[in-house]
Every structure is written in structure tokens, then in C-alpha cells.
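**Q** Please work out how this folds:
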Amino acid sequence: MKILFLDQSGKPGGAELCLIDIAKPYRDRALVGLFADGSFKTLLQQNHIPVEVFTHQPIQVRKQSNLLQALGSLGQLAPLVAKVVQRAIEYDLIYANTQKALVVGAIASLLARRPLVYHLHDILSPEHFSKTNLRVAVNLANRFASLVIANSQASEAAFVQAGGRAELTTVIYNGFEPKLYQTCALDTSKLRQNLGIEDKFVVGHFSRLSPWKGQHILIEALAKCPPQVTALLVGDALFGEQEYVKQLHQQIAQLGLENRVKFLGFRADIPQLMAACDLVTHTSTAPEPFGRVIVEAMLCGKPVVAAKAGGATELVEHGINGFLTTPGEPEELANIINSCLEDIHNTATIANNAKAIASERFNVVNINRQIAQVLSSKLIVY
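**A** Modelled structure (predicted):
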């Protein structure tokens, strides 16, 4: 099966990292078409996956765009659609990995007469998308997609609640290569020393700096923990969220936590940094479609505290392979952090459980096998 993968981003986010793993088995008979240039193209090339940037003109539609803004983008889509159609004729299947890719892929599917798969990495809800974008995504998927792969039951349920056809959907979780999360104890020790945290209880937070990602909740919880508890914030502000970063620094100063919070910015050494932590927190205030960082921490053998909403509740069983806390409740989060600090034996047991379960449940080999099966069994001939 020859597959044309489509993705809107030039930067590697969670959906893009997932696409790399999905495309690898097909790399001798596939092409990834991007709607923007950037570091994601480089990552694909490093993994020997054929890639082509179809346009260098940004598509001026965002998740909260209204109808007029969406209509205004149609003119710039025409050359892009034409290029995708030209390419799609050479392949058996169009695989749209993002919402903008769905829009272009749906039109190309009609014109090139190729079946379309939509990989849903989002919770399609008013909290994240405008009404216009919700209607567009659901209607296009209903009309043109032969299959909608949802990355969690939460994503699937939101799609159906928004009007999506349930019979189109199947749930397949994101896949991971466990070997990538194996680290050296000596290197971890050196990293902790370089960061000045060798004698601290380190709580890591791995996400872009954004209000709904909830870094402010961790900071407030930190103020309710003993002085040896230190937080590492790994990630940058994107999409004009620099004002939130200023607010975080103001909050830290007001609470007197300047020596207990470290901003590390964007880092490529995520497994190593996770290994340097004693605990990893996930504090999103709105439901996550999946929660990639949760599984990554598990694979690193670290206990995870996750916000009890969305896909996270499908990944974490409280007290068995991690902890769940009410979103937006810093005191509850602080209590769990303190209990992990006090009961190291139980915390280690939970971390070991998490690593064993995640290594099997989310192994990329098993996940890719599931994807191959549904592509073969559920797709219809256009």
C-alpha cells in the first residue's frame, strides 16, 4: 500500500512525532507532504522518510477562526490542493494527520478519487475550536473519510458528540519506542549536578508554556511543599503566549520560589531530563486528547501525576501506574507530591508498574500492527 501522508506543521508537535512512527514502516512506498517548512522536515529526513513541502505560504486559519476567516483562506488553498491532487494520483491512500490536512485531503480525495483516512489527535470541542472549525472538521470527515483513527476514547467521544459518525471511528493509542527512553544512571547524575538539583526532590513539567497547560497550578502547589521540592519547567511559549510566561515569573516572585523553579526552555533531551526527575506532573486545565508526556514519563520509569480529564484517565489508573488529580486543584496536587516524597517505596513500585505496562501497551510495534490491520480491513475502494 502506497500512502500520501499530509500534515500542516513545519514544527514537531505530538501529532507530528506520532506521524514519524506511523510512516516509518511505509517509508519505501510513502511520502509525507507538509504545508510548512521547518524542523519537522529535518526530523523526517533523519528517519529516512520521504518528505516534500507543498507550500511555503502559511494557511491563515486557526482553531478559533470564524466563517469569514475560513472563507478567506480558500483562495490560497487552491494551488496547494492542486499540488496534493497531482501527488495523490501516485498513491493508494491519503492519510490526513491534522485538521488543515483534513480540509486539503478531503478535496484531494474527491478529485484524485483516493480513499481518505483522518487521524484525529484533537478533542473537537468548543474549548479548543471555533464552531466553524468544528463543523468543517466533522462534516468533511463524515462525507469524505473512509476511516477516522482517534488517539483516545476521549477524542472519539468528542468527535461523535460533535456530530461525527461513530461507525467511521476506531481508537488506536499513540505508539512509542521503549528503547528511546532508556538512560544511563551516570549521565543522569551528571545532568542533575549540572542543573544544581542533585540534593533536591525534582518535579518535572514537560509542555509548552500556556495557560491551559497549567504551569501556574504546579507553581502554586510547589509553595505547599517542603523546601527541597524543586520544579523543572521544560518547554517554550508559542503562539503569542509570552504574557503568560511573565505571569509565571511574577507568581514565582510573589511566592518566594525563585530558587525552586527552573525554566529550561525547549530541550531535545526529554528522556534524559525525565530521568533526572523524581516525579513528572501533567496539569492541563482542559481535557487532553491523549497526553504524550504521561506515557514518556512512564517509559522513563518515573511516577506521573496527571490531571483527571480526557485521554489521561485512559492512561493512568490511580495508585497502580500513577496518580490522578482534579484539574485546577493545586492543593490536591501538593498533597500527592508530598505523599510521593514521604513514601518513596510505594512511589517506586508505582513507577515500575507504569514502565512495564507502558512498554507493552504503547509499544510502537504493536500500535503500527493495529494501524496496518485497520487500513487493510476497513478501507473501501473509492
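**Q** Only C-alpha atoms from now on, for both contacts and neighbour counts.
**A** Noted.
**Q** residue boundaries of the helices in the stretch 251-382 of the chain?
**A** 270-275, 292-299, 312-315, 330-342, 344-361, 364-378 (DSSP state H, counting those that start in this stretch).
**Q** Which other helices and strands does the second one contact?
**A** Helix 292-299 is packed against helix 270-275, strand 279-282, strand 304-307, helix 312-315, helix 344-361, with contacts defined by 3 or more C-alpha pairs under 8 Å, 6 or more residues apart in numbering; DSSP states H and E.
**Q** rerun at 7 Å
**A** Using 3 or more C-alpha pairs under 7 Å, 6 or more residues apart in numbering; DSSP states H and E, the elements in contact with helix 292-299 are helix 344-361.
**Q** Distance from the helix it packs on to the middle of the chain?
**A** Distance of helix 344-361 from the chain centroid (C-alpha atoms, centre = their mean, to the nearest Å) equals 21 Å.
**Q** buried sites along it?
**A** Judged by neighbour count using 16 or more other C-alpha atoms under 10 Å, the buried positions of helix 344-361 are 347-355, 357-359, 361.
**Q** now, which of those residues sits nearest residue 116?
**A** Nearest to residue 116 among the buried residues of helix 344-361: residue 361, at 27.1 Å, using C-alpha to C-alpha.
**Q** structure for this one too, so we can compare:
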Amino acid sequence: MTENNGFLNIMDSSVWGGMEQYVYDMSEELEQQGISPFVLTDIGNLEFIDRYSEVATVLPIKLRKNSRYLYVNTVAKFMSEHNIDTILCHTGKFILFALILKKLTGAKVLFFKHNILPAKTDIYHRWIQDQVDGFVCVSKCVYDAQVVKENKEKYHLIYNGINTHRFPQVEVEYKLQDDNFIVGYAGRISIEKGIMELLGAIKILHEQGRGVELRMCGAISEDTLSQINSYIQSNHMEAYVKNLGFKKDVNQFYRTIDCLVVPSKIQEAFGLVICESMYCNTPVITSKSGAQEEIITNGEDGILLDIVEDKTIAHAITYLMDNPIEYEKIRKNAYSRVKSTFTIEKMVASIKQL
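**A** Here you go, the predicted model:
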């Protein structure tokens, strides 16, 4: 592979989340490692066009529904003009389109697996598995669920990685109230992510007279926001629960909280916000609902919850509050763990090697 070759990510969805940030960070690092990054997205998705234009050359077309097939020759010509030899597909709805482009251009297709779902083995999906050049699984949980015995050699475990350049050491206002232990939540704010149990835990600690404050950071739907606000108001928690909304730059957020709690009740394919917080020297409390156990060793570089309940979360927060020596040990080990294993540099180098 020469330095002039390009990678084309196909990316379009309704909201910006972990997978979308994955492509953004990958594109930025590809440039650093001598590969030209390109992103194919829908012409009507102005947010994605603007964001990805910061780190890649963006080709907007009518990508949604069947309209994309009218533009297959346009994309193939673009790939030829820009020496793009690798297509990176991140969702099944675009894989057939990617394989048609492969047929037209001779490019390789890598299919990235971001979800813990069992592989399908019907005739259509077996054909897909035969045609794709390689599958990239972002965690061992995903790999174990996805790998197909007949094509096992095509499946590769390449851990997700954080863009460490987004998290420099900065001078921050450490706390607004020095007496409070500040608990943070980052990521999509939803019921299945354990947000109501986290609110319940904060309520328990407040009733016990503990000085705690919860700061939530992330995108949220109107329905979820209504439920959360109703709970906060009915329990008179407005003074110590703050919803900060979506933040593009979360470095200062991680560095101004005392711990991050991510009590997800659904299987997580990875844990990007977990790694980000750990890299920022902020301890993490999270559930065992997926790949979190691949990132954290309980009691060494974070705390894992056996059960997501108000009381178990409150107990874990109390442990960090009351054990400063253990807190410091976890904080330092967490940083070392992410720096050694879960960085974007390592991730992109592995993709290039593949």
C-alpha cells in the first residue's frame, strides 16, 4: 500500500453517536499515517457533511434508500480519480452498495461490526460473507457473536481506540463547589443506558447526607428528557442534578468530574466514553453488559457492577468517595490501561496492516 491510496468510509445515520465519532477519529488518524480519508454520506445530512469535512474529503450523494444505486457510477469514477482502493462499510444497509463498487473498481471491502449481534447464516448473508474481503470486530464480544466458522480467517479483532489528541492536559476549574463529589455521565442519555438507576443512586446518596452532584452530558430524545425532568422535579433534585446537553468537546467535562458512571443495561459493543474518561484520569463505574470487562479489571482500573440498581451504583460511588488510596490507584491504572491498548494510533495501524 502506497501513501497515495485512499480509504472510503460509507457513513450515514439519523444521529451522531459512537460509530460516527469512530469514523471521524479514524479519518483524522488515517491522514496522519499516510492514507487519504474520504467519507460518502447523504447529500441531505448537513451535520455529517460539515463535521466530516473537518477531517476528510466528503462526497455527498443521495445515499438513502434505493436512490444510492443511481449514483454508483458517479462514486466509482470518484474512487478511480482519487485512487481509493479500500471501502470501509459500517452497517449492513450499505454493504450491497459497497460490493457493487468493489465489482466496478476492484477495491477491497472491509465490513466493520459495531454491534453484539449473532451472525446471520441465510443464503444472502452467506453470499455477503464470501464477497467481503475482511470483517473488523471492535471487541471480543462482537467477534465471538459475529465470527462464522466457514470464513473465520476473514474476521479480525481490532479494538476501538480514542483520539488522544482530543484530550490534552488542560487547566480546568476543578469544581464549582469544593465540598461536592461530582459524578458524571457521558453518552447518549436513554432509559436502557441505566440513567434512571443512576438518578436513583444520586437520590439515595443525597438522602444519606453525602455531598454529591450529577452532571449529565450527551444527546437525549424529547421523551427521555420528559421522563428525567419529571423524576428530578418530583424528587426535588434540581439543585444537584444538571443536564449539560450535547458537548462536542468533552475533555474539560471529564477533567472536572470525580468519577464517570455508565450503568448501561444493554450489551455494549465497546465503551468509547469509558476509555475517554480513563485517559483523562477520571475513574469509571460501569456495568458488565458487554465489552466493558475487556476494558476494565474490577478494582484495579475501574469498578464493574454485577447488577444495575440504585443501591449498587450508590455503593460503588460511596466506595470511591471513602477510599482515597484506592481512588488514586484506580485513576492511575486506568490511564495506563487506555494509553497502552485503546488508542486511535494503534487501531488505525492495525487496520492499515490488515
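**Q** Just the TM-score for the two chains, thanks.
**A** In this superposition the chains share a TM-score of 0.87, using TM-score structural alignment, normalised by the length of the second structure; 341 aligned residues with a C-alpha RMSD of 2.6 Å.
**Q** rewinding a little: hey, which of the helices of the stretch 251-382 of the first structure is tucked in deepest?
**A** When you average the neighbours per residue for each of the helices of the stretch 251-382 of the first structure (mean count of other C-alpha atoms under 10 Å), helix 292-299 leads with a mean of 26.
**Q** which residues of the second structure does that helix align to?
**A** Structural correspondence for helix 292-299 of the first structure: residues 272-279 of the second structure, per TM-score structural alignment.
**Q** The matching stretch against the first structure, how far on average?
**A** Superposing on the first structure places stretch 272-279 of the second structure at an average distance of 0.3 Å from its equivalents, by mean C-alpha distance after the TM-score superposition for the first structure.
**Q** Neighbours of residue 198 of the second structure, how many?
**A** Residues near residue 198 of the second structure, counting by other C-alpha atoms under 10 Å, number 25.
**Q** That one matches what in the first structure?
**A** By TM-score structural alignment, residue 198 of the second structure lines up with residue 218.
**Q** Residue 88 of the second structure versus the aligned partner of residue 83 of the first structure in the second structure, what's the distance?
**A** Using TM-score structural alignment, the partner of residue 83 of the first structure in the second structure is residue 74. Distance of residue 74 of the second structure to residue 88 of the second structure, computed by C-alpha to C-alpha, to the nearest Å: 18 Å.
**Q** who has more neighbours, these two?
**A** The neighbour comparison of residue 74 of the second structure against residue 88 (other C-alpha under 10 Å) goes to residue 88, with 23 against 11.
**Q** In contact with that one, which residues?
**A** 7-10, 109-111 (C-alpha atoms under 7 Å, 6 or more residues apart in numbering).
**Q** In three-state terms, how would it be classified?
**A** strand (DSSP: H, G, I helix; E, B strand; the rest coil).
**Q** What lines up with it in the first structure?
**A** With TM-score structural alignment as the criterion, residue 88 of the second structure matches residue 95.
**Q** Equivalent analysis for residue 182 of the second structure, please.
**A** In the first structure, residue 182 of the second structure lands on residue 202 (TM-score structural alignment).
**Q** Hmm, residue 233 and its match touching each other?
**A** No. The criterion here is C-alpha atoms under 7 Å, and residue 202 of the first structure misses it with residue 233 at 10.6 Å.
**Q** circling back: make TSV from the contacts of residue 88 of the second structure and add secondary structure and distance to residue 227 of the second structure to it.
**A** Listed next are the contacts of residue 88 of the second structure as TSV, based on DSSP: H, G, I helix; E, B strand; the rest coil; distance: C-alpha to C-alpha, whole Å:
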residue	secondary structure	distance to residue 227 of the second structure
7	strand	42
8	strand	40
9	strand	36
10	strand	35
109	strand	43
110	strand	40
111	strand	37
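**Q** Within its local environment, how many residues does residue 51 of the second structure see?
**A** 15.
**Q** To which residue of the first structure is it aligned?
**A** Checking TM-score structural alignment: residue 51 of the second structure goes with residue 43.
**Q** what does residue 300 of the second structure give?
**A** Counting by TM-score structural alignment, the partner of residue 300 of the second structure is residue 320.
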